[in-house]
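Chemist: Attaching a predicted model along with its sequence, questions to come.
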Amino acid sequence: MTNCFRILSLLLLLCTSCSSGNKLHVVLNDGFGVDEGDEVELNNVKIGTIDAIHFTKDYKICLTLTIDESVKIPADSKCFFLINVLEIEPGKSQRFLTEKDTLFAVQENNYPVNELIDKVSDFIDSSRPVRNQDTIIEQLNELNTEVHKLNEKIRPKGK
């Protein structure tokens, strides 16, 4: 009986020491494009994955993340969802998120994809028939400016 208890204790110890990472939660207003298995990044380095997606009581989207145990995320960190990636921007707090803490996304899926599609469509439509080279270059510059504006809406300045 004692050997059986020792074996069970050893198995329990092995199972708990081999956990794949810390579980955190992120709450989003919009789940557009979010899928289980998507990467979680900190400063553009993969640190985990999205394990599960479910609704909160008030129908917001709650993501369950598994984060590499070696990564310590400051409690005042911010996060936002880009296409297939949940990006965490580290804060400066000396307190770190612990198992089962929740982050609330400050900016998620606010990128106006339809605006970008409309701008590209307008550019394509205005290029038929092909106009002179100066007009095309001017339109490309305008499109580039619009893409930069949209990118600033996606990512905070300084990123």
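Modeler: Sure thing, it's come through.
Chemist: Only C-alpha atoms from now on, for both contacts and neighbour counts.
Modeler: Fine.
Chemist: May I ask you to name the longest helix in the protein?
Modeler: Longest helix in the chain by number of residues (criterion: DSSP state H): helix 133-154.
Chemist: now for it, which elements pack on it?
Modeler: Under the contact definition 3 or more CA pairs under 8 Å, 6 or more residues apart in numbering; DSSP states H and E, helix 133-154 sits against helix 113-126.
Chemist: The helix it packs on packs against which elements?
Modeler: With contacts defined as 3+ CA pairs under 8 Å, 6+ apart, the secondary structure elements packing on helix 113-126 are helix 133-154.
Chemist: Could you point out the helix or strand that follows the lengthiest strand in the chain?
Modeler: With secondary structure taken from DSSP state E, the chain has its longest strand at strand 45-55. The C-terminal neighbour of strand 45-55 among helices and strands, as given by DSSP states H and E, is strand 61-67.
Chemist: buried set for that next one?
Modeler: Under the neighbour-count criterion of 16 or more other CA atoms under 10 Å, strand 61-67 has 61-67 buried.
Chemist: Can you check what angle separates that strand from strand 45-55?
Modeler: Here the directions of strand 61-67 and strand 45-55 differ by 150 degrees (axes from the mean of the first three to the mean of the last three CA atoms, to 10 degrees).
Chemist: take a look at this one as well, against the first:
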Amino acid sequence: MIWEELKNSLIMTEVEAESYEDVMRMIGGALVKDGYAKESYVGALIAREKEFPTGLDVDGIGVAIPHTDVSHVKKAGIAIGVLKKPVTFVQMGTDDETVEVKLVFMLSVVNPNAHIDQLQRIISIIQDTNVLNQILEVKDAEQIIEIIREKEKSL
């Protein structure tokens, strides 16, 4: 399970960002700082987001799942960011439709084949708006980890 390795240092609440680039710098920067990604990771995230947007509207809750090429990653991990106020992302699969994102699941993927599996596991979590609302309400990394693990046990 990708959730077994969740670390408090990679779960950020009350993230203050003005743009998706700020989100990438702050949350992606945590992955770089903790040794999950190379210095090139944040720039690669921003560039990839322009080409392949990652915003999703999940029943009115904006979620983004940014990630980038494995060449910018040192080890597999996931960072979660709960934004203090929504930030505009372009919606996945579109060129210009936007979504106001409050919750970010950022991946550092080392195996391109595992990438789809990780995305599927995240989607199984984010399809439950009750889980998303719980994550948005709590301010503690440990509580977020517990909410996600409980949800995954029920799948």
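Modeler: Now that the structure is in, tell me what you want to look at. Quick caveat: nothing in here was measured; it's all calculated off a predicted structure.
Chemist: Can you calculate the TM-score here?
Modeler: For this chain pair, the superposition-based TM-score is 0.30 by TM-score structural alignment, normalised by the length of structure 2; 82 aligned residues with a CA RMSD of 5.0 Å.
Chemist: ok, which stretches of structure 2 are helices?
Modeler: Using DSSP H, the helices assigned to structure 2 run over residues 20-23, 29-33, 41-51, 112-126, 129-137, 141-153.
Chemist: And stretch 132-150 of structure 2, what's buried?
Modeler: Judged by neighbour count (16+ other CA under 10 Å), stretch 132-150 of structure 2 contains these buried residues: 132, 135-136, 141, 144-145, 147-149.
Chemist: Between the buried residues of strand 61-67 of structure 1, which sits nearest E89 of structure 1?
Modeler: Nearest to E89 of structure 1 out of the buried residues of strand 61-67 of structure 1 is I67 (CA to CA; 14.2 Å).
Chemist: ok, the closest one touching K23?
Modeler: Yes: taking CA atoms under 8 Å as the definition, I67 of structure 1 is a contact partner of K23 at 6.3 Å.
Chemist: coming back round to it: would you mind giving the helices of structure 2 as a markdown table with distance to D57 of structure 2 added?
Modeler: Supplementary listing: these in a markdown table, determined by distance: least, CA to CA, whole Å:
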| stretch | distance to D57 of structure 2 |
| --- | --- |
| helix 20-23 | 15 |
| helix 29-33 | 25 |
| helix 41-51 | 16 |
| helix 112-126 | 10 |
| helix 129-137 | 11 |
| helix 141-153 | 19 |
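Chemist: These: which one's closest to E100 of structure 2?
Modeler: Using CA to CA as the criterion, the shortest distance between E100 of structure 2 and the helices of structure 2 is 10.1 Å, found for helix 20-23.
Chemist: The closest one packs against which elements?
Modeler: strand 77-90.
Chemist: one more time with 6 Å
Modeler: Counting contacts by 3 or more CA pairs under 6 Å, 6 or more residues apart in numbering; DSSP states H and E, helix 20-23 of structure 2 packs against no other helix or strand.
Chemist: Now do stretch 132-144 of structure 2: distance from first to last residue.
Modeler: The distance separating the two terminal residues of stretch 132-144 of structure 2, taken as CA to CA, to the nearest Å, comes to 10 Å.
Chemist: What is the neighbour count of F80 of structure 1?
Modeler: By other CA atoms under 10 Å, 21 other residues sit near F80 of structure 1.
Chemist: pretty sure it belongs to a strand, no?
Modeler: Yes: inclusion of F80 of structure 1 in a strand is indicated when DSSP: H, G, I helix; E, B strand; the rest coil is applied.
Chemist: how close does it get to V27 of structure 1?
Modeler: 10 Å.
Chemist: follow-up on the earlier one: most widely separated two among the buried residues of stretch 132-150 of structure 2?
Modeler: Of all pairs drawn from the buried residues of stretch 132-150 of structure 2, the one with the largest separation by CA to CA is L136 and R149; the distance is 15.6 Å.
Chemist: Alright, I will stop here.
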